[in-house]
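Enquirer: Dropping a prediction and its sequence here:
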Amino acid sequence: MLTAARLGAAALSAALLTGIAAGPALADVAPPTVPDGLYGKSDPTYDGVWRQSLALTALTAAGITPADSAVGWLTGQQCEDGGWPSFRNAGAACDAKFEDSNATAVAIQALVALGGHQEAVDKGVAWLKTNQNADGSWAYNPGNPGDADSTGLAVNALFAAKTDPAGVAKAGKSAFDGLALFQLGCAAPADQRGAFAYQADPAGGALTPNALASAQAALAAGGGHLPVATSVRADAAPKALVCPSDASAAPGPVSHADSGEAVGAHLTAQLAAGGAHLTLTTPGAAPTPDYTATAWATLALTQSGHPQQAAGAVDWLTKEGATWTKGGTDAGATATLLLVAQAAHRDTAALTGQLTALGPTPKAAEATASATQAPKEKKEDGGIGQYWLIGIGLLVGVGGGLLLSLQRKRNSHL
């Protein structure tokens, strides 16, 4: 089985729960040197493309124009067939068995957010179409059974690329059909309805609710992608799945029309029960807060028009953020937390500064908030984020970059 680092924010926590291998094993080798242009200083073997894509998406949404080296590193990781591996050394040939749908999906979303990379986006979408399973789902690595996390991320990428998931199909099964395979419906106990399982039990096909699978699949079920747009707002809580009194009368999958609200209702209940956060339960280990699943739950709820149901979790993530991001030195976690803050219209200045310091000096920082940040955010942070961005732009313009340099030196000794 792959290590937890490789799947990181993607699917492995669910794979560990089910005991199902997520992809080919890798031999123990010395960790590679962190390449120029890559965000973060940790070993990129298992999450290089993942964290780079999240960082570029979040910084672009913050009005930062990333360095050419940062964008070039991501585009340079793409294989000729259109897919991305988690990481490959510069100049190393692509190995199709190490290309994965999670890296490909977030890379597509990053390049769409950056703009100007349509050819790479089109090749990535074509790769997803080619490697869709016959049941409509996606696996982490092609050739394996599909899972909810990978299928949800693929659907996110299709939405970002303006490709209707309903029209992306294999053997007559669309991407929405694939996603529905993992959602618990009326046949499940009432408190589990709407949740997603990572995969069905290979022995009997039973579905067991999983926090990360539910949170990541929820963004896709709600029609969203990264960065999350917040143009829709509902006044009511998500609608729980409506079932007949005799649950056996409705054994079929949850319809796509009901899917987003059903999982939103489940996540809302789980957040309330868990003290505003979701929990990671791994066999043989004590339950622990699941920062990644909680973050994706807030993004999904906000995307679906339910930011009020996400607010408590956003507060919790803000409070616990330093622990999750290791003081702002974990690029993937910091980028995800920044995406959460942007979607929730919270103060993003500190997170933007931390994430910027983890990579190459940006080309420019826009003086105004990006289109994905609503005016409300600028009002709530008192203009601090805007002035910070202007300051960074001036530093870059005069060739100083002193603040960023000092921060990088500090992080190099952590």
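Expert: Okay, I see it.
Enquirer: Only C-alpha atoms from now on, for both contacts and neighbour counts.
Expert: OK.
Enquirer: wouldn't A217 be in contact with D147 here?
Expert: No: in this structure, A217 is not within contact of D147 by Cα atoms under 8 Å, at 9.8 Å.
Enquirer: so A220 is in which element?
Expert: helix 211-221 (DSSP states H and E).
Enquirer: Next: V125.
Expert: Assigned by DSSP H and E, V125 falls in helix 118-130.
Enquirer: What angle do helix 118-130 and the helix or strand just after that helix make with each other?
Expert: Counting by DSSP H and E, the element after helix 118-130 in chain order, helix or strand, is helix 148-160. Orientation check (axes from the mean of the first three to the mean of the last three Cα atoms, to 10 degrees): helix 148-160 against helix 118-130 gives 140 degrees.
Enquirer: Past helix 148-160, which element shows up next along the chain?
Expert: strand 169-170.
Enquirer: hang on, the earlier thing: what's the helix holding A220 in contact with?
Expert: Here helix 211-221 makes contact (Cα atoms under 8 Å, 6 or more residues apart in numbering) with 11, 13-14, 148-149, 151-153, 155-156, 179, 195-198, 225, 256, 259-260, 263-264, 267, 278-280, 292-294, 296-297, 299-301, 303-304.
Enquirer: let's bring in a second one:
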Amino acid sequence: MNVRRRSSATALAAIAVIGVAAPAVAADPSPSTSASGPSGLYGSADPQFDGVWRQSLALLAQDTAGVVPSPKAVKWLTDQQCDNGGFAPFRADPAKACDAKTMVDTNSTAAAVQALWAVGGHGDVVESALAWLKSVQNKDGGWGYTPGGPSEANSTSVVIGALTATETDPEKVRKAGESPYDALLASALPCAEDGGAFGYPDQDGKLLANADATAAGVLGALGKGLVTEAGEKAGGAGCTDADEPTREQAAANGAAYLADALAKDGHLKSALGGSAEQPDYGNTADAVVALAAQGGADKAAKPLAWLEKNAAKWAEGSGPAAYAQLILAAHATGADPRAFGGTDLVEKLNATGPAPQGAAAKDTATASAKAADEDEKKDDSGFGVWWFVGVCLVFGIGIGFLLSGRNKKQQP
């Protein structure tokens, strides 16, 4: 799901390569502001195209890692909402009402819903955002990036994630009798021609096999959001065609496509702007999440190992969304995000924005238990040891007196 959340230059390059229409330059035309000030935004890069997206991912990643986000960071996100319930990628002046030039989009809105639901306490914002998403649902049951745009797997899947995260059954969110799953399955491509991938439409509307859309489509077909855990372990069955595949079969086919694409190098590749193919870290992280969700952590072991070995430098240069993607990949596979190839991803993410409040209650309890254990160990190795020695000395002295008394009694 990287196309919609890259910087402007990268996004335009991606559009040129895969031939999709630009997402309406998805941003408020207002000048951007620095993220390094007291705004509460994570990251210092220009937020014009991805401010809400990366903030949402950062909050989600912190929540999965047991971190209570900064109220300032949460407020930054809630302040970005327009009165109609939708979110644009970034609004430089949230006090200014949204107008026709404010390019709200489904991806920013659905990501914000998932993040704010996770941190809790913002039911009114979430309900308003969900109402907006339902109001712009297409007649085929799906969503495009912008309201009225053709439905595609990426956007439909991230909205499905927002619905299921908020305990809303996507099957019941219908337009003209069609559900989001109906629209998503329409993007599932056959095995014989495209290996079971989910497609993304080109300028002519033709669906082209796309790893980014496939990773998103697998999660959407399973009814999963941006945050998920490993599913039940599945066998290594390949792609299987069917006239009308079920959601589960479409997800399995998509996973087979991703596994095949990852088989050689352990990572996906991209060639933006006509450049030579380069490792695609973000899509590889998304593929890890999708594979783990569909068939268990073992299915994602190879690309996860590659990320652990190679992704730290990429994340350092890319910012909070990259750290968040890796944390979500670690969460999906049961890996430790605080020891990810020798990097504490959580600490690195926290350092890109306002300091979090602290650890969640369950993690605080765990920390307290660990501290108690350490204290007990210290007692055992410190005071406890000397107490034991003292008892032994007293006991020894007592024995000495006892033996001395006996000796005296035995003397003639």
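Expert: Yep, it's here. If you're wondering where the values come from, they're calculated on a predicted model, not measured in any experiment.
Enquirer: one step back: the helix holding V125 of structure 1 aligns to what range in structure 2?
Expert: Using TM-score structural alignment, helix 118-130 of structure 1 corresponds to residues 123-135 of structure 2.
Enquirer: quick one: contacts of the matching stretch?
Expert: 78, 81, 84-87, 106, 109-110, 113, 116-117, 159, 162-163, 173.
Enquirer: List buried residues within these.
Expert: 78, 81, 85-87, 106, 109-110, 113, 116-117, 159, 162-163, 173 (16 or more other Cα atoms under 10 Å).
Enquirer: before we move on, the earlier item: mean per-residue distance, the helix holding A220 of structure 1 to structure 2?
Expert: Once fitted to structure 2, helix 211-221 of structure 1 is off its aligned match by 1.3 Å on average (mean Cα distance after the TM-score superposition for structure 1).
Enquirer: Of all the residues in the helix or strand just after that helix, which ones are buried?
Expert: Note on helix 211-221 of structure 1: by DSSP H and E, the next helix or strand toward the C-terminus is helix 256-273. Going by neighbour count (16+ other Cα under 10 Å), the buried part of helix 256-273 of structure 1 is 256, 258-271.
Enquirer: got it, and stretch 377-387 of structure 1?
Expert: E377, K378, I384, G385, Q386.
Enquirer: what sits against the nearest residue to T151 of structure 1 once chain neighbours are set aside?
Expert: Spatial nearest neighbour of T151 of structure 1, excluding adjacent residues (Cα to Cα, 6 or more residues apart in numbering): W138 at 4.8 Å. W138 of structure 1 is in contact with S101, N131, Q132, P145, G146, D147, S150, T151, A154, G178, counting by Cα under 8 Å, 6+ apart.
Enquirer: One more: P147 of structure 2?
Expert: P147 of structure 2 neighbours (Cα under 8 Å, 6+ apart): D105, T106, V136, Q137.
Enquirer: counterpart of it in structure 1?
Expert: In structure 1, P147 of structure 2 lands on P142 (TM-score structural alignment).
Enquirer: Tell me how far that match lies from D201 of structure 1.
Expert: Distance of P142 of structure 1 to D201 of structure 1, computed by Cα to Cα, to the nearest Å: 19 Å.
Enquirer: Nearest residue to the middle of structure 2?
Expert: Structure 2 has L328 as the residue nearest its centroid, 3.9 Å off, counting by Cα atoms, centre = their mean.
Enquirer: Would you tell me what helix or strand the residue mapped onto F87 of structure 1 from structure 2 is located in?
Expert: Using TM-score structural alignment, the equivalent of F87 of structure 1 in structure 2 is F90. Remark: F90 of structure 2 resides in no helix or strand, with elements defined by DSSP H and E.
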